[in-house]
Every structure is written in structure tokens, then in C-alpha cells.
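K.L.:
mind folding the following:
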Amino acid sequence: MHPDPHIHTRSRAHAAIVMRVATLALLALLVATSEAKPVDPKSADRPVLTTTIVYLGKDYDEPPPLSLVDKQVKDKGIQGARIALGEDNRTGRLIGQDYKLLEAIVPKDGDVVAKARELLAAGHGLFVADLETPDLLAVSDLPEARNAIFFDVRTSDDRLRQEQCRANVFHIGPSWAMRADALAQYLAWKKWRRWFLVVGKTPADQDFAAAIRRAASRFGAKIIGETVYEFDAGSRRTDTGHQQIQTQMPMLTQGVGEHDVVIVADVADVFGEYMLFRTALPRPVAGTHGLVAVVWHRSFEEYAGTQMQNRFEKKTGRVMTERDYTAWLAVRIIGEAVVRTHENAAANVRAYILSDKFEVAGFKGQGLNFRKWDLQLRQPILIAGPRALVSISPQAGFLHPKYLTDTLGFDEPETKCQLDNKTSTKGED
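P.N.:
Just a heads-up that it's a prediction; the model follows:
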């Protein structure tokens, strides 16, 4: 019998497959070994590039959550930065780079401006800024901060992206306008176009309410009624008060025309939790409570979000908050820029993250980058209920000539931000 040539062909193919599998196994073993036994950068031929990232924050008073279901967390943000630092170093050690996190959190009665001056004088230029608006502006406006970069991981203030923008402040979290537009797109998709707006008394409540009004006009909704929550809240943790609340909320929401949804603007978390299931008409609640537009949520599990959630919880013993996520993302952005450019001066980092080459992975199914006109990070926004992800905006059908994420918030033709790339000057109306 003559040998079948097909047998030899199959044998060669089988051998090739075996060789490929063996090669991949060897590569996997090498990677695992490099992670288990990190390369000492001091032994490398090239000099070590050490990048110090400053986490600048303040111990602000933060009220406990209304519900005992949510425990009070006093280390939001910094935990996300610490985990991101480990990820930066896992990559960095392979190419002769080292990352350090300098934690500079001043007490609530401390002087954050004086601390910033001290750090800037020491030559630091890369800051993760966990600061409220007045402190962030005061620090970024320091003459010596002109060439530094501050990654804002705390605020949603539209003014910081508009008339009060700064050339040395990059915004990681979404603005109020982005959150409101993300929610409005989903409500428009559901054809829930008649809104009843309930607003708290704090300045932040007013800011979010203004963003909601703008979103309604942009996406074809109508605010058929609006009221302010005037009741004085009692003790957040010792008063049960469910009978009183059960009476207040129907009174607050009655006498309004036919509406599809109640929109709550309660950034301070004074009353919003009490709106659910207590409105005069049986309507869904959205806004700051109920159905919310957030950059991260404990229930998010898509695009490897589950792995991120599990890794964070394993290291910290708690769930990942929005500020943990934005701080994590800020440190990863710095690491991405330094790894790609092999430069860690603030000017070089700034140039790269504003270039067309830059994008960073954020477990959102797409690379994230910055808007050049207001230094806001583009990213999808999660639409979530208390215990589950509901949707992700931008919604299907809302189009844009360049980036679909630019349908959220202030687009370039709408911006009031006037950036001077040479200095951190104030914009003008």
C-alpha cells in the first residue's frame, strides 16, 4: 500500500499545533514567573525612572448614609489610588519604571493651600486632587502650580468645566451635565418625557437641578412641576420617623399634573432615599436616588468589571465607590502616559494625554480620552438602580459626528471654557 499523503499533512499540522501550544505555555510561565518574582529595576541596564504621584486631599466632614445598609466609608478615593499604583508598578518593573504614591491628606481644619505650596516647592507636579471646588481652585491658581497637573477626582461642578475651567485641572468624574444627560437619554428612550422635579436646599442640589432642566430641554422632556424639600431633617441614624416620612412624601408630591417620573436633586442625601415607594402617585424615582447616573456602581459587572470589583473588595474589605474609581483611573492615566512616553514631567504627561494617541482602559468597553476644550474625560455613564445595572449611556440613537460620549454634557460649540495653554487662567463668560 502506498502511504496516504494526507496522513503526513495531518501529522505536520498536529506537530505545529503542539509546538504553538508549548510556546504559549512557556510564555505564560515566563509571565507568571515575572509577576511572582519581580525584576529588580536596580539591576537593569537602563536607569530607573521613578514617578511620584501626590494624592492631595482633605478630611472634609461627610454625613453618614441615611440607610444602615450603606456603611460609612472614610477612605474613599485613596484606596482606589493605592490599587492603581500596584497596577502601574506591575507594568513599570518590566521596563525599568517605579511608581510611588505620596499621600498628603490634611485635617479638616488644615491649610490645603499651604500643603500644596510645600509639595510644589519640593518639585512635585503630578497630583490626584481629592478636593472640593473652593480648595481645588485655590490650589490650582497658585503661581507655582502653573506647570503642574491636578486630576480632579471629586467634583461634578459644571463651573469647573465651564467659566471656571483651568488649564492645569483635568476632570476624571462626570459633570452634573453629563450625569443629567445620561439619565435624560435613558428616560427619552423609555418615552418617560413628563418629569416632576423635587430639589433640596444645598448649592449642589441647585446645580444638579439646573443640569436636569438643561437636559429636559435638550432631549425633549417637559418638567411639569417643581418643588423644594423644605422639611428639616432629624437625626440621620437615631430617628426612625417612618410615620412622619410616610405623611410628608405624599404631601410633597401631590397636586401635580400627570407625570411619568419623579426626578430628585438631593446631592446632600437628606431626603432622596425616602422618596421611593412614598410618592402620591405610583411613579419611579430617578436623579440622585432611585435610578441614578454614575461613573461606577457596586453592581457593575460588564467588560471585566466583576474582576475589578472582586480585586478591590479583596484588598480593602468593602465595595468600590465612585471616588475610588475616579482616583484609580487618575493614577492609571498617569501610569499609561509615563509607560508610553518614558517621560514623567508634568508637561510631557499633559502633552501626551491631550494627543490623539492617548486612551486608557476603564472597564467601560472602550478606550477613554480627554476633551481638549474643557479637559473633561470622555466616558460612558452607568444607569443603575439600587441593586442592579439598568443601562449605559450614551443610548442607542443619540449620534455625534466624532464621539458618541460627547452627547453627554457640554459639547465644544456650547462650552464657555477658555483655556490658555500657557497658564491656569480663569475663563470668562
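K.L.:
C-alpha from now on. contacts and neighbour counts both.
P.N.:
Fine.
K.L.:
which outside residues touch stretch 261-280?
P.N.:
Residues outside stretch 261-280 that contact it (CA atoms under 8 Å, 6 or more residues apart in numbering): 65-66, 192, 194-200, 202, 204-206, 208-209, 229, 233, 245-246, 249-254, 283-290.
K.L.:
if we go to 7 Å?
P.N.:
Around stretch 261-280, the neighbours that count as contacts under CA atoms under 7 Å, 6 or more residues apart in numbering are 192, 194-200, 204-205, 208-209, 233, 246, 249-250, 253-254, 283-290.
K.L.:
got it, and stretch 350-367?
P.N.:
Contacts of stretch 350-367 (CA under 7 Å, 6+ apart): 303-305, 329, 333, 336-337, 368-370, 372, 380.
K.L.:
before we compare anything, build this one as well:
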Amino acid sequence: MLTIIVMMLAAGAAVAEIRIPMVFLKQETDRPPTLSNLDPIPDDLGEKGAHLGLSDNQTTGAFLGHKYLLETVLIPVGGDPLAAADQALEQTPFLILDVPADTLLKIADLPAAGDALLFNTSSADMSLRSQNCRANLLHTLPSYQMRSDAMMQFARTKRWDTLALISGEHPEDQAFADALRQSAVKFALSITAEKTWTFDTDMRRNAAQEVPLFTQDLGTYDLLLIADELNDFGRYIAFNTWLPRPVAGTEGLRPTAWAPVVEQWGAAQLQSRFRDLANRPMRPQDYAAWAAIRSIGEAVTRINSSEPADLREFILSDTFELAGFKGRPLSYRNWNGQMRQPIPLVTQSALVAQPPLEGYLHQHNELDSLGLDAPESACEAFQ
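P.N.:
Okay, here's the model as predicted:
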């Protein structure tokens, strides 16, 4: 008996040596003005999701002797994100990044980041998952095309074959509009008319007069798509169109990584814990940061290691699974580092569907019917 106790204490001491420091690095940016102030961006967007993930990791780690630490580094507008990233990499190889796409690439290319494990939690940029991918950079936020593919699966299922599209002028709007066009082709749907939103007047007073005229020449269509990533004008389109048609995209029926109306599969418990922590609903970037921290914690728990190379290999393996409160285990694509995940289609009040939908099959994983599949991605860094 004494021998067994000594062996258990020795094993416990060995496990207790595992320490996992992490840094949540966020670059503050100026957002362009919008027509409405109804949806202010929380100052702690993403950060609170990371802290909830830390709490979950610490709960498991307490039983295993794994110690998780998280430091938040906020870079002010005009600050130097590369210097901040270099300093963070001196402390840890695990960075959770909330920075623009071009900054992500610069951080991933830092000499100190060569052996690091980085997570993108804020950029849906398609090139990061394709020609501009980096082997040390994983993505927990869905790409634009994952969201647009989910939308088109639903439209195809509903037999809404003819589509119209209104997009904003901001780069994010145009990126999502491009994804919608590609997904329409992928699922054999037709976007027969497009317009760009150019109004700069106060739509709170003029929407009922201006929007019908603006949409009159879109012709006949089954579904109106809105690409308004900044939540600027889309709210004024619904119920004001010339033809009475459903609206989807960034307004109406929305494909998103996460929303307060996702309550199945144990999600209500996650929503409640986040609200207790942040005093607000959980948003997609919060979920992405939570998933990044939990991915590290799940990998450390499974292989009992804190080496970034070992953790990366396991996270990208077929063995890794993360319980993400979406009804299916989450995993990572080993050809571009994107986290596989269902995409909820939601309205303000309800979860309508959660693609991939029944009938959309894949030879390996049905979740790969959303976003860039291996033959479609130009990423070579993971080969």
C-alpha cells in the first residue's frame, strides 16, 4: 500500500509541473460610423470569452495538476502590435489573437512565432485559410464562406433558387458578398440582381420611402441577401422591400458562429455562465476565443504535455474532439487550420436551423461541406 501511495504522489508531482501560460492579444481599431447606435461593440469583446475558457480549463486542470494562466494585452489604436506580440512570445508560445488579417500574418511570420501556436479569433478573411495560410495559425472563427455555405444550404433546401443581393461598400461587406456569390455557384443557385448600398441619409426617417424604390429594380427573386457586416443599413431593408420576400445574410436569417438563441445541446448552460461573467450575451468572437482556450486545454488534458508542437499535432489529428455545445464534436482541418463547426442560422428570437443540413454529405466529415474543402484551398503550409 505504501508503495502505491508513493507512486501516486510521484505521478501527481510530475503532472503538477505542467504550466500553460497564454496571452490574449487584442488590437483596438477605429470602426467607421454607422447609421444606427443600437448595437454598440462591447469593449471586452472576445476577452470575456477567453476568460470563460480559462475558467473551464482551470476546473479540469485543478484535478490534473495543470495550471492555466491568461494575460490580456490591449493594443491601443496606433499602437505597435508586432512589438506587443514579440513581448508576449517571450512569455508563452500560446497566443489568442484578436487583430486584423494583415496583422495576423505579420505576427505569424515573426521569428519568435516560428514554434508558437497562434489562434485567430476575429478575422473571417478567406485568404488566411487559403493562399495566405500559416502553419502556426489556427482559426476558431468561421470563415466568410462557412457562413455563406450554411446560408445557401438552407436556401437550396427551401428551393429559393433565385436570389438578389444588396451589399455595403466596406471591405468586410464586400468580402461576405464575394463569399455569398461563390456559395451560390457551389449550391447551384442564381444571384440574378445586385445593388450596392450608397445611402448616407438617416434611414430611421426615410426607410419606408427610400427602400421600396431602391429595391424595385431587383426584379423577381425568392430571397434577398444582405451583406452588411458592420450592421449599418441592413436593419432598414426588412419589411420595406418592393416585393414581400424573406431577407437573410447579415439581417433577417443570419448564419453566425454563435448567438444568444442557441440553447440546445447544453448551450443554455454556456450562455448562462457567460452572462454571469460578462453581464451581456455571448457573441461570435467571444465563442471563438472560448473555443481557442478550450482547444489548448483539451489537448493538454489528453496528451499531458505543454509543448506547442505536440499540442498542434494532436489538435490537427483525427483524434482531437472539442465539445462545443453545437450538437457535434468540433475538430480542425489539417489542411488549413480551420476549426470545423456547425453554423447556426438564427433570427433575433430563435434558432431556425444549424447546417450542415441533412442530405449534404461529405466523404470524410459532413462539417467539411461548409467552407473551403481540401481540394478548394490553396493552402500549402500544412502539407
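K.L.:
can you give me the TM-score here?
P.N.:
After superposition, the two chains reach a TM-score (TM-score structural alignment, normalised by the length of structure 2) of 0.93; 374 aligned residues with a CA RMSD of 1.9 Å.
K.L.:
in structure 2, what range does the lengthiest helix in structure 1 match?
P.N.:
Determined from DSSP state H, the single longest helix within structure 1 is helix 5-36. Alignment of helix 5-36 of structure 1 against structure 2: no match, by TM-score structural alignment.
K.L.:
starting at the chain centroid, how far to that helix?
P.N.:
41 Å (CA atoms, centre = their mean, to the nearest Å).
K.L.:
how about stretch 174-187 of structure 2?
P.N.:
Relative to its chain's centre, stretch 174-187 of structure 2 lies at 17 Å (CA atoms, centre = their mean).
K.L.:
where does that stretch end up in structure 1?
P.N.:
Using TM-score structural alignment, stretch 174-187 of structure 2 pairs with 206-219 in structure 1.
K.L.:
could you measure from the counterpart of residue 375 of structure 2 in structure 1 over to residue 168 of structure 1?
P.N.:
Using TM-score structural alignment, the equivalent of residue 375 of structure 2 in structure 1 is residue 413. Separation of residue 413 of structure 1 from residue 168 of structure 1 (CA to CA, to the nearest Å): 22 Å.
K.L.:
please apply the same query to residue 398 of structure 1.
P.N.:
Distance of residue 398 of structure 1 to residue 168 of structure 1, computed by CA to CA: 31 Å.
K.L.:
same deal with residue 139 of structure 1?
P.N.:
Applying CA to CA, the value for residue 139 of structure 1 to residue 168 of structure 1 is 10 Å.
K.L.:
and for residue 122 of structure 1?
P.N.:
Residue 122 of structure 1 is 18 Å from residue 168 of structure 1, where distance means CA to CA.
K.L.:
show me which of these two is the more surrounded one.
P.N.:
residue 168 (25 against 9; other CA atoms under 10 Å).
K.L.:
helices of structure 1, start to end?
P.N.:
Under DSSP H, structure 1 gives helices at 5-36, 78-92, 112-121, 133-140, 176-189, 203-218, 242-253, 305-316, 322-341, 346-353.
K.L.:
deepest of these, which one?
P.N.:
Across the helices of structure 1, averaging neighbours per residue (mean count of other CA atoms under 10 Å) puts helix 176-189 on top, at a mean of 25.
K.L.:
what range in structure 2 does it sit on?
P.N.:
Going by TM-score structural alignment: helix 176-189 of structure 1 matches residues 144-157.
K.L.:
ok, residues contacting that stretch?
P.N.:
Residues from elsewhere that reach stretch 144-157 of structure 2, judged by CA under 7 Å, 6+ apart: 124-126, 176, 179-180, 183-184, 187, 255-256, 343, 355-357, 370-371.
K.L.:
neighbours around the equivalent of residue 328 of structure 2 over in structure 1, how many?
P.N.:
Under the alignment (TM-score structural alignment), residue 328 of structure 2 maps onto residue 366 of structure 1. The local packing of residue 366 of structure 1 (other CA under 10 Å) involves 13 other residues.
K.L.:
quick check: the aligned residue for residue 303 of structure 2 in structure 1?
P.N.:
By TM-score structural alignment, residue 303 of structure 2 lines up with residue 341.
K.L.:
could you check how far its match is from residue 361 of structure 1?
P.N.:
Residue 341 of structure 1 is 17 Å from residue 361 of structure 1, by CA to CA.
K.L.:
check residue 139 of structure 1 too.
P.N.:
29 Å.
K.L.:
cool, residue 73 of structure 1 as well?
P.N.:
Taking CA to CA as the measure, residue 73 of structure 1 falls 26 Å from residue 361 of structure 1.
K.L.:
residue 337 of structure 1 now?
P.N.:
Separation of residue 337 of structure 1 from residue 361 of structure 1 (CA to CA) stands at 12 Å.
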